[in-house]
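Trainee: what follows is a predicted structure for the sequence shown.
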Amino acid sequence: MSDAYRAAGVDIDAGNEAVERMKAHVARTRRPGVLGELGGFGGLFALPTGYQEPVLVSATDGVGTKLKVAFALNQHSTIGIDCVAMCVNDLVVQGAQPLFFLDYLATGKLEPKQAEQIVKGIADGCVEAGCALVGGETAEMPGMYTNGEYDVAGFAVGIVERKQVLDGSQIKPGDVLIGLASNGLHSNGFSLARKVLLEDRGFTYAEPVPASNQLLGEALLTPTRIYVKTFLALQEQFQIKGGAHITGGGLVENLPRILPTGCAAEVREGAWEVSPIFQWIQHIGKISFEDMVRTFNMGIGMVLVVPVEEADEVCRAAEELGERATRIGQVVAGQQSQFAWAKRR
């Protein structure tokens, strides 16, 4: 390799080693439609047959400052799951089955073992979501990132029959909101959580989370839940009218995005158990309820909108699929941007 390029901070040999380490993880994600092998200039994927009017759905996202926790704990094997989850959960709420995923990994100095762990997590997420990892980019950029630190982002593509696209147009007042429990913070609100717990109060990652069996580091690094297989299975059995992935902005900002004109969301405060980590952050930081629900998912990672007559069956089916499902509210007449909290009845 070029000694001059290495002296400038870029190690081509390390890049080649990283790719070799990644290949076995990428191979685990292979599914029908994948053409070619890793290493081409682009990932090739043949569209599935059997669709009358196939629509491609795309989504892209990153992991945000959750990466700071991974750096501090030197644990990198789950951060890739977060990257995949943030993309594929956005696809599935529109009724789309994820097909393939690409990643972008940028670092100041490429460490092949670390890169392998990151891609292992990405592959784990792809396997869980049923999509293929068809390619990616690893960029070594000395001077842009501190050694040992990196950024990772992803891009996913899914497919759905045009007439089955979930655009919220069938939602009406009286429909029920079903909440699927989150794994914790998922990948949002970490700037506030880290400020409150680590910077302001000086807690360490070894601090026990009250009313929980987790240490702070474990709680913060728990990967984002992937709801793809549950959502698609429920969609086959029931009339799912809409879905909202609860990310930045929480329930308050994300639920209105799926509602048609003339509809608003009414969520019952106290309808589900708020995860201990959120209660602790709110207590330690003396954060208002309004700020909490606009920053964190508060224990609900996804919301389904279903007809009232199917609500109980949807909850039971979701539980059988391994989710914790709860009726958290309903759709009411009102302005789309409105969001109301109602006392639990």
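Mentor: It's in. Numbers count the residues shown, from 1 in each chain.
Trainee: switch to C-alpha atoms for all contacts and neighbour counts from now on
Mentor: Will do.
Trainee: report the contact partners of the spatially closest residue to Glu111 that is not a sequence neighbour.
Mentor: Nearest residue to Glu111, sequence neighbours excluded (Cα to Cα, 6 or more residues apart in numbering): Ala14, at 7.0 Å. By Cα atoms under 8 Å, 6 or more residues apart in numbering, the contact list for Ala14 reads Leu110, Glu111, Pro112.
Trainee: one more time with 10 Å
Mentor: Glu20, Lys109, Leu110, Glu111, Pro112, Lys113, Glu140 (Cα atoms under 10 Å, 6 or more residues apart in numbering).
Trainee: who's in contact with the residue nearest to the third one when sequence neighbours are not counted?
Mentor: So that's Leu110. Leaving out its chain neighbours, the residue that sits closest to Leu110 by Cα to Cα, 6+ apart is Glu140, at 5.8 Å. Counting by Cα under 10 Å, 6+ apart, Glu140 makes contact with 9-12, 14-15, 105-111, 150.
Trainee: what about versus this one:
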Amino acid sequence: MDKPLTYSDAGVDIDKADALVNDIKDIARKTRVPGVMGEIGGFGGLFSLNVANMESPVLVSSTDGVGTKLKIAFMMDKHDTVGIDLVAMCVNDVAVQGAKPLFFLDYLATGRIRDEQVKQIVAGVGQGCQEARCALIGGETAEMPGFYADNEYDLAGFAVGIVDNSKIVDGSEIQVGDQLVGVAASGLHSNGFSLVRKICFDRLKLDVHTHVPALGRTLGEELLTPTRIYSETIQSLLRGLPIRGLAHITGGGIVNNTLRIIPRSCGLRLRRGSWEIPPIFGFLQEAGGVAEKEMMRVFNNGIGLVAVVPETAVQDVLARLSATKEKAFVIGEIVEHKGSDDERCRWE
């Protein structure tokens, strides 16, 4: 008679997953903020809203993943930064609408749970939540044998924030003459990695451990630089400054993401050379022979956040950003637009 089968025989180790929960609880405790109820391990995460100081509270939510940047983590066998990317991609989208992030949940799916790998990933998520000052209140670690390549995984997340209805930043007050203040990115962030891998590994035949003189470090170290989290910077800007619009620069680049928040009657005038472009972008453009237009719609090119502000407030905004240790540049302005959608951005 054949031996009775168990879930473990099929590749799913329930005991290992249960043991990991305790480690994840320790990480989650470090991210606690007022409002968190209970601990990770229940059927759902509980959060008590304090809306005493709000006339009409609105919840803002966002979900995202890390994308093929994960492939770099697999190559490096380094997993402690992709969780920061995950939090950043979600909370930045929440924050640009004026909301303060409240809590975060993650979803990790893998073919086989590797304890150290999972701990590194969740530690990164915890670090990201601490930077964003939001709580990690739940998540899911799914072991799915036969579904993922060995030692690979996928990672997704979900953030919820809150803002008073009267303080939502929606771009509706943007007008001609307003200035575009760009806040520096930390690097590639988490967009365009399919093209990055095509250039670096297919065309140049590089290895993640290759030292690239133009970058001053190994290729893998550069590519795994985590996405900058702007939520606290944005909350600082919103305290007493007239911020008319905010755009998180992700896939689509500076142009497409900024156009999402401005009125249809307006366009953009961007100034070439008005901000510092990190070396990684020039390296990729030259090695891949990538046209400027393609670079600008795939990558952030050194700007991770754009604030639209009245011209009279520019210096105050720059000073506030400097006080929060952010590099910032005036990169353009809002102009009148009466042509086609394809002509809504001009470069000078």
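Mentor: In hand now; what should we look at? Computed from a prediction, not measured in an experiment: that's the story for all the values here.
Trainee: what's the match for the residue nearest to Leu110 of structure 1 in structure 2?
Mentor: The alignment partner of Glu140 of structure 1 in structure 2, by TM-score structural alignment, is Glu143.
Trainee: so can I have a markdown table of the contacts of Glu140 of structure 1 showing distance to Thr29 of structure 1?
Mentor: Conversion of the contacts of Glu140 of structure 1 to a markdown table gives the following (distance: Cα to Cα, whole Å):
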| residue | distance to Thr29 of structure 1 |
| --- | --- |
| Gly9 | 32 |
| Val10 | 29 |
| Asp11 | 28 |
| Ile12 | 26 |
| Ala14 | 24 |
| Gly15 | 21 |
| Leu105 | 18 |
| Ala106 | 22 |
| Thr107 | 24 |
| Gly108 | 28 |
| Lys109 | 27 |
| Leu110 | 24 |
| Glu111 | 23 |
| Tyr150 | 23 |
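Trainee: including distance to Ala233 of structure 1 and secondary structure, could those go into CSV?
Mentor: CSV is the format used below for the contacts of Glu140 of structure 1 (distance: Cα to Cα, whole Å; DSSP: H, G, I helix; E, B strand; the rest coil):
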residue, distance to Ala233 of structure 1, secondary structure
Gly9, 48, coil
Val10, 46, coil
Asp11, 46, coil
Ile12, 44, helix
Ala14, 42, helix
Gly15, 40, helix
Leu105, 32, strand
Ala106, 35, strand
Thr107, 38, strand
Gly108, 42, coil
Lys109, 42, coil
Leu110, 40, coil
Glu111, 39, coil
Tyr150, 36, strand
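Trainee: most surrounded residue in these?
Mentor: With neighbours taken as other Cα atoms under 10 Å, the top of these is Leu110, carrying 26 neighbours.
Trainee: what is the aligned counterpart of it in structure 2?
Mentor: That one, Leu110 of structure 1, aligns with Ile113 by TM-score structural alignment.
Trainee: look up how far Met76 of structure 2 lies from the match of Glu140 of structure 1.
Mentor: 22 Å (Cα to Cα, to the nearest Å).
Trainee: for Ser231 of structure 2, same thing?
Mentor: On the measure of Cα to Cα, Ser231 of structure 2 and Met76 of structure 2 end up 29 Å apart.
Trainee: between these two, which has more neighbouring residues?
Mentor: When Ser231 of structure 2 and Met76 are compared for neighbours, Ser231 comes out ahead with 24 against 15, by other Cα under 10 Å.
Trainee: if I pick that one, what's in contact with it?
Mentor: Counting by Cα under 10 Å, 6+ apart, Ser231 of structure 2 touches 88, 91-96, 98-101, 131-134, 237.
Trainee: out of the residues you listed, list just those in helices.
Mentor: The helices, defined by DSSP state H, take in Ala88, Val91, Asn92, Asp93, Val94, Ala95, Glu131, Ala132, Leu237 from the contacts of Ser231 of structure 2.
Trainee: structure 1: which residue goes with the first one?
Mentor: Ala88 of structure 2 maps onto Ala85 in structure 1, with residues paired by TM-score structural alignment.
Trainee: any idea how far its match is from Ser169 of structure 1?
Mentor: Distance of Ala85 of structure 1 to Ser169 of structure 1, given as Cα to Cα: 25 Å.
Trainee: neighbour count: those two, which is higher?
Mentor: Between Ala85 of structure 1 and Ser169, counting by other Cα under 10 Å, Ala85 is the more crowded of the two (30 against 13).
Trainee: and for whatever residue of structure 2 lines up with Ala244 of structure 1, the neighbour number?
Mentor: Here Ala244 of structure 1 is matched to Ala247 in structure 2, going by TM-score structural alignment. Using other Cα under 10 Å, Ala247 of structure 2 has 27 neighbouring residues.
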